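Engineer: When you get a sec, could you give me coordinates for this:
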Amino acid sequence: MSEQLTPACQAVQSWVAEVVVGLNFCPFAHREVEKQSIRYVDSRAQSIEQALTDLVQAMQELLQDDATETSLVVLSEGFTEFVDYLDLLDYVALTLREFQLEGTLQIASFHPHYQFADTAEDDVSNYTNRAPYPVLHVLREASLAKALARYPYPEQIPERNIKMAEQQGKAYFDTLLARLRAASSVAR
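Structural biologist: Below is the predicted model of the structure:
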């Protein structure tokens, strides 16, 4: 996508390049980055209702645009607390169901303070889902299924990502995320 990105979206785009593609956390992302088929949407929502409105619009745009493979809705001004973001995710699931998009679209979640259940807050495995801003990643399920079918042992991707995160270490991710956030704050 060639539209002008906001500073928050630029930070997430850099995170995609450096972490998601650079560390190969998602082996399917490189192709979409190269094709420029990722749409970055800046949502300044601070309420669940507004975030869902922005998400629904992003989902509709994705479904109407075959040139866009995936959308990243960057919550640039709200949901900084992880617990609030988790509340939003509950409503996101209900929204997918309400619009009968389960099986068509899927939402992956990323947050600066992401914490998997049964992990400590500073567990390095959490960095596999930490981004400079809260993000709702809208994926086409059919495309994801196709990519997974071609990839050997896709169930090993999370384990491999955790090993990579452990190799890089917590300080690496803290520094990278702080740098991306700081760059986006200066650009505002």
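
Engineer: hey, let's count contacts and neighbours off CA atoms from now on
Structural biologist: Fine.

Engineer: which stretch of helix or strand covers residue 143?
Structural biologist: Per DSSP states H and E: residue 143 is located in helix 141-150.

Engineer: Which residues does that helix contact?
Structural biologist: By C-alpha atoms under 8 Å, 6 or more residues apart in numbering, the list of residues contacting helix 141-150 from outside reads 28, 69, 103-106, 154.

Engineer: can you name the farthest residue from the center of the protein?
Structural biologist: Relative to the mean C-alpha coordinate of the chain, counting by C-alpha atoms, centre = their mean, the farthest residue is residue 152 (23.1 Å).

Engineer: ok, now how distant is it from residue 128?
Structural biologist: Plainly put, residue 152 is 20 Å away from residue 128 if you go by C-alpha to C-alpha, to the nearest Å.

Engineer: and if you look at residue 43?
Structural biologist: From residue 43 to residue 128 the distance is 22 Å (C-alpha to C-alpha).

Engineer: Could you do residue 187 as well?
Structural biologist: 26 Å.

Engineer: mind listing the helices for this structure?
Structural biologist: 7-15, 29-35, 48-64, 82-98, 141-150, 157-168, 170-187 (DSSP state H).

Engineer: Of these, which is nearest residue 134?
Structural biologist: Nearest to residue 134 among those is helix 82-98 (7.6 Å), distances taken as C-alpha to C-alpha.

Engineer: Could you list every helix and strand in contact with the closest one?
Structural biologist: Packing contacts for helix 82-98, counted by 3 or more C-alpha pairs under 8 Å, 6 or more residues apart in numbering; DSSP states H and E, involve helix 48-64.

Engineer: Before we compare anything, build this one as well:
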Amino acid sequence: MNPNGEMNSPNNDDPIIDLTKTWLEKAVIGLNLCPFAKSVYNGNLIRFIVSQAKSNQDLTADLKQELQILSESDPKQTETTLLIHPYVLLNFLDYNDYLGVADKLITQLELEGYLQIASFHPDYQFAGRRTDDIANFVNRSPYPMLHLLREDSVERANENHPDINSIYQNNIDTLRKLGHDGWNELGITNPASTGSNSIFPD
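Structural biologist: Model (predicted):
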């Protein structure tokens, strides 16, 4: 693992990773959208990988590899993985459908109960919310990505948090106070957003 926490990654200086780190620093950590992210990020325990996949099949191959790598890695060196895929599943509907494939892969690899996947996308839209609802930005990232997590780490974090159920509402409250103008002032661009992948009509 190198000093930036990118274990065997060929994309150490990739601008895609740089923008992803900016998003982590200014939004996820800066706005405290995830109270568990700061220690992992500052501890260089995140593996950043940019997939070159341009098809679902190629992405699945990359995902399989990263799931296996994470499952075999020492959590003291690699706690979690961000598999960024800027060239495939740009449409949020397609991405949302693919999450079922990702979950099936975990089962096929017999990693159910050990690893799980969280979802982030430039056009993320929570069920029942309009596309322009600022609450969607809780899960909006510069590029589509699959966040690979260790289940025991998630359970431990939940147990240690005084009120885990409050995080989602606190995040919405934070974003509503910030507003779209405030978000834009953070300087986080979403170059992979198409802006036209609504699940629900406006």
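
Engineer: Make TSV from the helices of the first structure and add distance to residue 119 of the first structure to it.
Structural biologist: Shown next, in TSV, are the helices of the first structure (distance: least, C-alpha to C-alpha, whole Å):
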stretch	distance to residue 119 of the first structure
helix 7-15	23
helix 29-35	26
helix 48-64	26
helix 82-98	14
helix 141-150	27
helix 157-168	12
helix 170-187	14
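
Engineer: thinking again about what came up before, if I look at the residue farthest from the centre of the first structure, how far off is residue 163 of the first structure?
Structural biologist: To residue 163 of the first structure, residue 152 of the first structure is 18 Å away according to C-alpha to C-alpha.

Engineer: go on, residue 61 of the first structure?
Structural biologist: 36 Å.

Engineer: Check residue 139 of the first structure too.
Structural biologist: According to C-alpha to C-alpha, residue 139 of the first structure and residue 163 of the first structure sit 25 Å apart.

Engineer: between the two, who's got more neighbours?
Structural biologist: residue 139 (19 against 15; other C-alpha atoms under 10 Å).

Engineer: The more buried one matches what in the second structure?
Structural biologist: The pairwise alignment with the second structure assigns residue 139 of the first structure to residue 149, based on TM-score structural alignment.

Engineer: for residue 21 of the first structure, same thing?
Structural biologist: The alignment partner of residue 21 of the first structure in the second structure, by TM-score structural alignment, is residue 29.

Engineer: Run a quick neighbour tally on that match.
Structural biologist: Residues near residue 29 of the second structure, counting by other C-alpha under 10 Å, number 18.

Engineer: Ok, the one 4 residues further on next?
Structural biologist: By the criterion of other C-alpha under 10 Å, residue 33 of the second structure has 21 neighbours.

Engineer: In the second structure, what stretch matches stretch 163-172 of the first structure?
Structural biologist: Residue correspondence for stretch 163-172 of the first structure in the second structure, counting by TM-score structural alignment: residues 173-182.

Engineer: contacting residues for the residue in the first structure that residue 86 of the second structure lines up against?
Structural biologist: Here residue 86 of the second structure is matched to residue 76 in the first structure, going by TM-score structural alignment. Contacts of residue 76 of the first structure were listed using C-alpha under 8 Å, 6+ apart, and they are 8, 42-45, 133-134.

Engineer: at 7 Å what do you get?
Structural biologist: Residue 76 of the first structure makes contact with 8, 42-44, 133, according to C-alpha atoms under 7 Å, 6 or more residues apart in numbering.

Engineer: and it, how far is that from residue 181 of the first structure?
Structural biologist: Counting by C-alpha to C-alpha - residue 76 of the first structure and residue 181 of the first structure are separated by 10 Å.
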